[in-house]
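>>> sequence first, then the predicted structure, then my questions.
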Amino acid sequence: MSRLPFYLLVGVLFLAGVAMSLHRHYQLEVPWTPGEQRQVWEVEAQVNFTALGDPVLVDMALPSTQEGFRLLTEHTASPGFGLSFVEEDGARRAQWSIREASGSQQLYYTAQVLVAPDSRPPRLETPPLRRDIVWERPYDTAAAQLIERAWSRSADSFTFARELFHEFDAERQGENARLLMTQFDRTPLLVRLLNQAGVPAREVNGLLLEDGRRRQSLTSWIQVFDDQSWKLFDPANGEQGRPDNLLIWEGSGQAVLEVQGGTNSRVTFSMLSRNQPAAAAVRNQLAEDTLLNFSIHSLPLEEQALFQTILLIPIGALVVVLLRILVGIKTSGTFMPVLIALAFIQTSLATGLIGFLLVVAVGLVIRSYLSYLNLLLVARVTAVIITVIGIISVFSVLAYRFGLNAGLTITFFPMIILSWTIERMSILWEEEGPKQVLIQGGGSLITAVLAFLAMNNPWVRHITFNFLGVQLILMALILLIGNYTGYRLLELRRFKPVTED
């Protein structure tokens, strides 16, 4: 029979698991290791104005996820005002409203922004060119000469913008530039000249992030477009490029703040930088599940804590498969060591080992007495279960009385599994002697300890919980190991006499 379908299945599972894991790491920025730190900026915008006693409508631009930054959370403080978030033409804005207000007013907006160097720049639509540009004399002649001079020294839209900006530098500023500067502000003037030359451009406003700064204002920047690409320019010096600490607050060419029903309006910004675990920084994004972003983070925290333990079981199962199929260790029950390892996670390794040995030893003694009663199997196993519960209860009370709080965690042991383990070991003792009991019992403990060490590793816990694709990889590995039909390592000792001869 051809094994090709089997290997195709294994390959598909493995590649799917790797692809899902890589997607979550590179696209959603989930870290590979626990404890990684990410820089998060907390930015507060304070809007101040004087209300005139009439209805008030405050409209303010809001930041969004962009190149270098990802918006995590946002909240506002606006007592008495209604609030709504609107999005028009890709621009986000907050609108506060109230039927009547008078006197000094303060509104607050706070956003947490994650520094994400690998985030892609947003896809922006090219703004329409202004066709209503009219210059009065003699400004029309000065603008035309500046455009002609910069155009002759450029090769494309971006180089033209640089040359045009340099015309307004202090050392190169001529009579035409000085004449225009007496009538127009620098940034709107540059945008107007670019549009007249047929180069799409617009003014945007950004916030330069500096830790601990208060009452900061936005700075003006110019976006210049060339087909499907765009560049950011500093109108003050003509430098091309976006500084790493620049957060674009308003990027659609609209007003940052508009207040109807008030005067003396202004907005100032304060900011703080802090580091926090990477997993916590991207938790809100992970909670927004899509087909490719399927995660446990969308569940309530109680269920997340439950699944964090459940997702470790395949790791313990892989350890059992490796030890039983490749090494040849015998255990009492197939996956009983995995459940014992889960109990060790709750109790700690030393306490779990002592508790397991005490419960099994006392249970075997009591089970040996039950064998003389000639009970039916169901009744005998039920009696063993009740006995195990009694033993655990007695040990817990004694541990509490002697001040050994660690002994109270023995209740995490799976009582039904322990009962069947005692029953199976008792029958094995009667049929094959104490040697086989020690072999299988010792093998179970060794397997449980190794499974515990693998499952309790912080990196393993992080990977299994945050990358569900790992479960597919584990499935592929277990299927491959299950296809092994060769000798186990412990069986090779049978050939030792051959090597001696």
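Alright, I've got the coordinates.

>>> only C-alpha atoms for contact and neighbour calcs from this point on.
OK.

>>> next up, the contacts around the residue lying closest to Thr409 once chain neighbours are set aside.
Distance criterion Cα to Cα, 6 or more residues apart in numbering; nearest residue to Thr409, sequence neighbours excluded, is Thr347 at 5.2 Å. Contact analysis of Thr347 by Cα atoms under 8 Å, 6 or more residues apart in numbering lists Ala406, Thr409, Ile410, Phe412.

>>> my guess is the last one contacts Ala343, does it?
Yes. Here Phe412 reaches Ala343: they are 5.6 Å apart, a contact under Cα atoms under 8 Å.

>>> neighbour count: these two, which is higher?
Ala343 (23 against 16; other Cα atoms under 10 Å).

>>> pull out the buried residues from the helix or strand where the more buried one lies.
Secondary structure assignment for Ala343, by DSSP states H and E: helix 336-347. Residues of helix 336-347 classed as buried by neighbour count (16 or more other Cα atoms under 10 Å): Met336, Pro337, Val338, Leu339, Ile340, Ala341, Leu342, Ala343, Phe344, Ile345, Thr347.

>>> below is an additional structure, to be compared with the one above:
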Amino acid sequence: MPDHQGHRRLLFFIVAVLFVLTAGVVFVKVRFLDFSLNDRSSVFYQLDASVSFQAVPGQPVHLSLALPELTPGYYFSLVPEGKRNFQLTEEDGDRRAVLNLPPTSGRQTVNCRFRVVPGTVPEPVLPPPPEGFPVLPDATAAACDALLAKIDPGRRLPPEELVPVLLRELAAIPPAERKLLSGSRAGGEGTLAAAITVLERRGLHARLLRGISLDDRRLQQLPVDFLDLYFDGTWHVFRANTGKEGLPEGFLILQRGGKSLFELSGGTHSAVRYSVTRVPTGAVTLNRIRSRIIGERNFPNLTLFALPAGTQNMFQKLALLPLAILLIVVARNIVGIPTMGTFMPVLIAMAFLEMKLLPGIICFLLILTVGLAIRFWLSKLNLLMVPRISAVVVVVILLMQLISMVANGLQLRDFMAVTFFPLIIIAWTIERASTIWEEDGARNTLMQLGASLAIAAVCYLILSNSYLQYLLYTFSELNLAILGVILLLGTYTGYRVSELIRFQPLVKP
């Protein structure tokens, strides 16, 4: 008994230390390091451009990344990144980040980091260059004239109406004819290049525009192409797939014109991808203090906010898992809700994040229903447990493929993310549900499945809350307080809420 009391006092002491440490660190961050509890203020975007290439042995590497001539609405600055520091250069208004590396070999990846701060940068209207339109070959000029005569015989369509019609027509013509207009470019870029050729033949200045979305929910992005057209004394942007005018909200322009997005010498098979994450401004102050204490040379990236943007986005998704786990502890140990597996609702909720809630619930119920039917049929074959579960896993994979194919045919994009469901967890859920069905009946099975699905939905609401995500990622020490609460709940030995409700008739006079 004395040992039990001593262990209990030690536990309370540890929990008190966790709470005090959490409160102290949060206070220091907010009071002295410029961290904010508001997720809409005091933040900036961290943009990582990751260039991968196969190095040519014995040749030095020269890499040049295009920067925008002007970024309306944002301040744009280069951040030193380890030992490979890019240098800003500007020539004839073309801003680029340049990096020179010694000869190397093998597959290489180089990261260039930028800081993008929202602001009120005005965008002056830069007129087109004074030189005239390029002279086209006779065959290309004839193809442009024929296409213009087809879509606008009287040349009366205004530019904002001409562009959507032109893009639809170019997407429908055979690739061989489109290559004549696009200079042998293929894909979406080829369609825009062909549109630029036709519009210049019409007497309109047009150019390519590339950029990315400032969306920290995606791990990596490829640059998206738009059409930039000059008329009525200003530039107008049109989307490549629909011809709709205007840029999406939160879009960052990286490059305008026909110049390359990046240039590389000394390497082959190159590609560039971008990742974006939101960083609190207090991280800069924290990094400056860390550098003064331990030195920049010893631990140059010893901070969570120095991780690659894609990795930070992944940790932001995981930041709310302790809170969801706390919900599971409360639901099982305090409320007394039985779930199908301890942490199965949390794993299913993470799949709901990729599919949205309603499509996720529909897919989960569909897979579970068909899987249970197959499992009951397999039980008649008297198979051993491991082969039986393995067969259920194969059936679940086939069901996911079927759902994805049907969703693709019906243009239901949310249902195509069914592959994010954890295969083994679903297979074990089907196995456990069938066992409970045989031992305790259908009623108990459906109650546990319904409770698991309800808790998964609540976990989804927690995991999808952007403010909670910002709070628990920026102030990750809050997880210490969550750990303290879980430790306290581990000492609870009283009645659960469900037991109080069940035994209520016994206490009535």
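Yep, it's here. Keep in mind that what you see is a predicted model, and the values were worked out from it rather than measured.

>>> where does the TM-score land?
With the length set by TM-score structural alignment, normalised by the length of the first structure, the two chains reach a TM-score of 0.51; 283 aligned residues with a Cα RMSD of 3.4 Å.

>>> and the buried residues of helix 336-347 of the first structure, which is closest to Phe402 of the first structure?
Ranked by distance to Phe402 of the first structure (Cα to Cα), the buried residues of helix 336-347 of the first structure are led by Thr347 at 17.6 Å.

>>> give the aligned range of the host helix or strand of Phe225 of the first structure in the second structure.
Applying DSSP H and E as the criterion places Phe225 of the first structure in strand 219-226. On the second structure, no counterpart of strand 219-226 of the first structure exists by TM-score structural alignment.

>>> can you find the partner of Gly262 of the first structure in the second structure?
So, by TM-score structural alignment, Gly262 of the first structure is left unmatched.

>>> please report how far Gly262 of the first structure lies from Ala287 of the first structure.
According to Cα to Cα, to the nearest Å, Gly262 of the first structure stands 40 Å off from Ala287 of the first structure.

>>> of the two, who's got more company?
Gly262 (23 against 15).

>>> next one: stretch 469-484 of the first structure to chain centre, how far?
With Cα atoms, centre = their mean, to the nearest Å as the basis, stretch 469-484 of the first structure stands 26 Å off its chain's centre.

>>> show residues contacting it.
10-11, 13-21, 314-315, 318, 321-322, 325, 463-464.

>>> counterpart of the residue nearest to Thr409 of the first structure in the second structure?
With TM-score structural alignment as the criterion, Thr347 of the first structure matches Met355.

>>> cool, and Val56 of the first structure?
Counting by TM-score structural alignment, Val56 of the first structure has no partner.

>>> since we're on the residue nearest to Lys356 of the second structure when sequence neighbours are not counted, how many residues are nearby?
Residue nearest to Lys356 of the second structure in three dimensions, not counting chain neighbours: Asp414, with 7.0 Å by Cα to Cα, 6+ apart. Asp414 of the second structure has 18 neighbours, counted by other Cα under 10 Å.

>>> does Asp414 of the second structure really touch Ile361, like I thought?
No. Counting by Cα under 8 Å, Asp414 of the second structure stays clear of Ile361, with 11.6 Å between them.

>>> re earlier: between the next helix-or-strand element following the strand holding Phe225 of the first structure and strand 219-226, how many degrees?
Counting by DSSP H and E, the next helix or strand C-terminal to strand 219-226 of the first structure is strand 229-233. For strand 229-233 of the first structure against strand 219-226, the angle by axes from the mean of the first three to the mean of the last three Cα atoms, to 10 degrees is 150 degrees.
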